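Peer 1: My questions concern the predicted model and sequence given below.
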Amino acid sequence: MSRKRTLFVRRLSEILQLAESEVVDRLCLDRRTGVRVNQLSPLGVDAVHRAIADLGLTLDPLGWCPDGYLLRGDKRVLSRSEVFGGGHAYIQNISSLVPALALEPAPAGSIIDLCAAPGGKTAHIAALVGNDARLWANDGIRPRLDKLREVTQQFHVRLAETTCHPAQYADKFIAERFDRVLLDAQCSGEGLVDLRESSALRYWTEQRVIDYGWLQRKMLVAACRLLRPGGILVYSTCTFGPEENEAPLSYLLRHHPVEVCPIEVDIDGFAPGTWRPGLRHWRTETFHPALAGARRILPGPAFEGFFVCKLRKLPD
């Protein structure tokens, strides 16, 4: 085992409170494919289900996500079909269904997805409100905007605005204030690592994790400033490091008028032991006590590693 891999596994063992051997096992899995049946499909949901069944595929309902399923069958059959190509069903890991559900978007509300590309979570938000909201999609990386536009058009999403502002400065460019803000932040992507691949940790270093943490702190402050008092901010990453999760959130809680809210998404009833609370301590750092209400999703047979925290903005 290389020195980098040893360090990575040891860190995750400490963060996730799992034995090192279990960390390795959880990051060497062929995970089941998640599918979201698109309620915005012009075919109608029942017809989408019939079309998927006609492909010889089966959908097992998640229970905690009304339109979410696990696929039984070859996902390539679905991805090459008109069901996917026509925007009737979206293929995504089921961990990434949690942020939009936690956001609890409401029809007729104003919503911004600050790091929206490639567009899966934006499309999920649109489906949850039936395209009946002022939905703004932003991404700070210009080449990703083409993919964002392609995905939202493919999946029948109606957007009010599409912009390319760096998320950490978005409040300086956007005058509007929103009822809901999703910040699915750029991160080091530790939750996506497959240790069976020789290049899995090619770009990973502890310093890279720390550097992302400083960027995410700025993003969170900007996201908070875009929120109306009483509005909801959901922060999510597909990574494990407390430097990218609890640390920037702890800063926000200590310096801005926000509180942590419960995440009413019952994935633990579906897969017991999948949730872990946010950390209170990491090495020499102590985090805001409210972060026990944040949620870390452990990687497993269906879930990729993920982190989600829901916040409400208090009066200034």
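Peer 2: All right, it came through fine.
Peer 1: only C-alpha atoms for contact and neighbour calcs from this point on.
Peer 2: OK.
Peer 1: Tell me if Val209 really is in a helix.
Peer 2: Yes. Residue state for Val209 (DSSP: H, G, I helix; E, B strand; the rest coil) corresponds to a helix.
Peer 1: If we ignore the residues flanking it in sequence, what's nearest it?
Peer 2: In space, and not counting its chain neighbours, Val209 is closest to Ser188: 6.0 Å by Cα to Cα, 6 or more residues apart in numbering.
Peer 1: Can you name the residues that contact that neighbour?
Peer 2: Trp204, Arg208, Val209, Tyr212, Cys238, Thr239 (Cα atoms under 8 Å, 6 or more residues apart in numbering).
Peer 1: Check it against this one:
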Amino acid sequence: MEKHSVKQSAGALYLESARILKRIEKKLGCAKGLIYGSKFGDKRKLYAIIYEVLKYREVINEIIVQSRLMAYEKIEWHLAQVLVYDLCFGRGIRCGGKLKFIIIRQRDRLRSALDRIMSCRQAVRKEDLASSSSIMASGIPRYVRVNTLKMTKVKAIERFIANGFQYIPSDLVYNAGTVDITKLREKIFTSDIHIENLLVLPPKSDLHDNEMYLNGEVVLQDKASCIPAFTLNPPPQSCIIDACAAPGNKTSHLASIIGNVGKIYAFDISPNRIKTMRELLDKAGVTCVDLKRRNFLNVNVMEYEDVEYILLDPSCSGSGIVDRGDINAESKKLCNANKNRLQSLADFQLKALKQALSFPSVKKVVYSTCSMNVEENEEVVEAALKVFGNKYKLIPVLEDWPYRGMSGYAHWKFMFRSSPKTSTTGFFVALFSRITDQQTKLNTFFKRKASFHRSLLENYDSNTKRKRKKIKRFLRFKRKNISSDKEA
């Protein structure tokens, strides 16, 4: 396992950021997972600088090339990206020693390259040089989920108002089910119209230093990411599995829904992610979760025969995420260039979904991804229904939502899709509900009844009256049979 510094100095921050950027470029993980798995203590600073470097990565690379920085100095490329960002777009070089000396020595060349690029692109502000995916993300509100294990929504609203925010009714902000971002001016906030206990703030609201966030009373979680737990909606005292649980926001959301009354088994195979998830859940006041360092695909379903609800949000291409700088674009390029990788992901997702649907007592299974690819979404769901269609049916997710699945698939109207058009990141959700034995009997009964009626019409003759009596006797027998089964 790679060893890296856990110090909190600016130099350590730069080195750890460069290490993670290198791993992202090599497709060894996504930014969020690598940051949560890092041993660097201040995740907020680490996330902030990596996100900003990714946001400006294209122009940073151009600055490095035009200034010939690598020809003049012996410095690793990704470390150069971090240092150039802080010099040209950030707060200035915050470390001392050799790294600072290198950048100060090349400062004039680097800033001249930035000026030439801005002039060439006719950019008025540095912000105009940001990647298109980051510009798209700037139009998505900051969603804040109130952690009801520690605070009520009313109390959270009061605290935001005390911090200088102004609350306005939802109907002044929402239009046809989506947020009108122009109504969310600075310090204006409202409640979401779909998700209970979700607040909507202006896009650039920075709450990382907010006391409620630091205490775990509120969670910074995109609306689309809240949909899976909200859709599953298990009652208190339920037994639940979060199959691919890290980093743990959906797990803590499930815990708040059941009020810590019940049991949640949260699975992940990475020890670092398990450790990070434990810290997050402790901060949120979650006490009903049993963390399992296991591969969900290898779980014996009979070990968990009391489980009734499963949330499955497996690894995916991440092509729906727009708030991670160029990662979204890189993911799309990778999937377009490497169909084998996309197929490999889809195969894994289908195996995981089949595993979830195999638990003997499960009533509901939510399948979700942060991908926009039909191979990982509609095709996985339809393939699972071909195997389990006699046991499960799809239930519509948020019926008043303006966007459904991709048309052309048999069950597309039952599926949920979101994107920046809906003022969220890109997400896909499907809800499977078990068909009960009683429903199966009734379905069989009505099919037979319809068959007899068709037969009656097709074979109309002088003996019709006698045939009708036979049908009536059969129907009375079936009703009595189903009624007695129901009472038993």
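Peer 2: Perfect, thanks for sending it. Since the structure is predicted, the reported quantities are computational estimates derived from the model, not experimental observations.
Peer 1: that older thread, which position in the second structure pairs with the residue nearest to Val209 of the first structure?
Peer 2: Using TM-score structural alignment to pair residues, one finds that Ser188 of the first structure aligns to Ser317 in the second structure.
Peer 1: So that match, which state does it fall into?
Peer 2: Assignment for Ser317 of the second structure (three-state DSSP): coil.
Peer 1: can you check Lys263 of the second structure too?
Peer 2: Assignment for Lys263 of the second structure (three-state DSSP): strand.
Peer 1: what's the longest helix in the second structure?
Peer 2: Using DSSP state H, we find that the single longest helix of the second structure is helix 464-487.
Peer 1: Identify the nearest residue to the residue positioned nearest the centre of the first structure in space, disregarding sequence-adjacent positions?
Peer 2: Centroid-nearest residue in the first structure, with Cα atoms, centre = their mean: Ser96, separated by 4.4 Å. Among residues not flanking Ser96 of the first structure along the chain, Lys121 sits closest, at 7.4 Å (Cα to Cα, 6+ apart).
Peer 1: contacting residues around the one you found?
Peer 2: Neighbours of Lys121 of the first structure in contact, by Cα under 8 Å, 6+ apart: Ser96, Leu97, Pro99, Ala100.
Peer 1: show me where the stretch 101-250 of the second structure has strands.
Peer 2: Using DSSP state E, counting those that start in this stretch, the strands found in the stretch 101-250 of the second structure span residues 142-146, 166-167, 174-175, 178-179, 188-191, 198-201, 218-220, 238-242.
Peer 1: for the first structure, longest strand please?
Peer 2: If you go by DSSP state E, the first structure has its longest strand at strand 227-237.
Peer 1: Next, the buried residues of it.
Peer 2: Within strand 227-237 of the first structure, the residues scored as buried using 16 or more other Cα atoms under 10 Å are Leu227, Arg228, Pro229, Gly231, Ile232, Leu233, Val234, Tyr235, Ser236, Thr237.
Peer 1: coming back round to it: to which residue of the second structure is the residue nearest to the centre of the first structure aligned?
Peer 2: By TM-score structural alignment, Ser96 of the first structure lines up with Ser225.
Peer 1: likewise Pro262 of the first structure?
Peer 2: Matched by TM-score structural alignment, Pro262 of the first structure corresponds to Pro396 in the second structure.
Peer 1: neighbours of the nearest residue in space to that match that is not next to it in sequence, just the number please.
Peer 2: Closest residue in space to Pro396 of the second structure, ignoring its immediate chain neighbours: Phe414 at 4.1 Å, by Cα to Cα, 6+ apart. Burial of Phe414 of the second structure is recorded as 19 neighbouring residues (other Cα atoms under 10 Å).
Peer 1: Check Thr163 of the first structure too.
Peer 2: 17.
Peer 1: Report the contact partners of it.
Peer 2: Trp136, Ala137, Asn138, Asp139, Gly140.
Peer 1: counterpart of it in the second structure?
Peer 2: By TM-score structural alignment, Thr163 of the first structure lines up with Lys292.
Peer 1: What of Arg280 of the first structure?
Peer 2: Aligning on TM-score structural alignment places Arg280 of the first structure opposite Gly408 in the second structure.
Peer 1: helix, strand or coil for its match?
Peer 2: Gly408 of the second structure - assigned by three-state DSSP - is coil.
Peer 1: and the biggest strand by length in the second structure, which stretch of the first structure?
Peer 2: Looking across the second structure with DSSP E, the single longest strand is strand 427-434. Against the first structure, the aligned range for strand 427-434 of the second structure is residues 306-313 (TM-score structural alignment).
Peer 1: Quick one: residues in contact with that stretch.
Peer 2: Here stretch 306-313 of the first structure has contacts from 95-96, 98-99, 102-103, 191, 224, 227-240, 245, 257-263, 291, 293-299, using Cα under 8 Å, 6+ apart.
Peer 1: can you check stretch 265-278 of the first structure too?
Peer 2: Contacts for stretch 265-278 of the first structure (Cα under 8 Å, 6+ apart): 16, 62-65, 98, 101-102, 246, 291-300.
Peer 1: on that earlier part again, tally up the residues packed near the match of Pro262 of the first structure, please.
Peer 2: 20.
Peer 1: Report the contact partners of it.
Peer 2: Lys413, Phe414, Met415, Phe416, Ala430, Leu431.
Peer 1: thinking again about what came up before, got the angle for the longest strand of the first structure vs strand 306-313?
Peer 2: Using axes from the mean of the first three to the mean of the last three Cα atoms, to 10 degrees, the inter-axis angle of strand 227-237 of the first structure relative to strand 306-313 is 170 degrees.
Peer 1: Summarise which helices and strands strand 227-237 of the first structure is packed against.
Peer 2: Strand 227-237 of the first structure sits against helix 98-103, strand 178-184, helix 206-225, strand 306-313, with contacts defined as 3 or more Cα pairs under 8 Å, 6 or more residues apart in numbering; DSSP states H and E.
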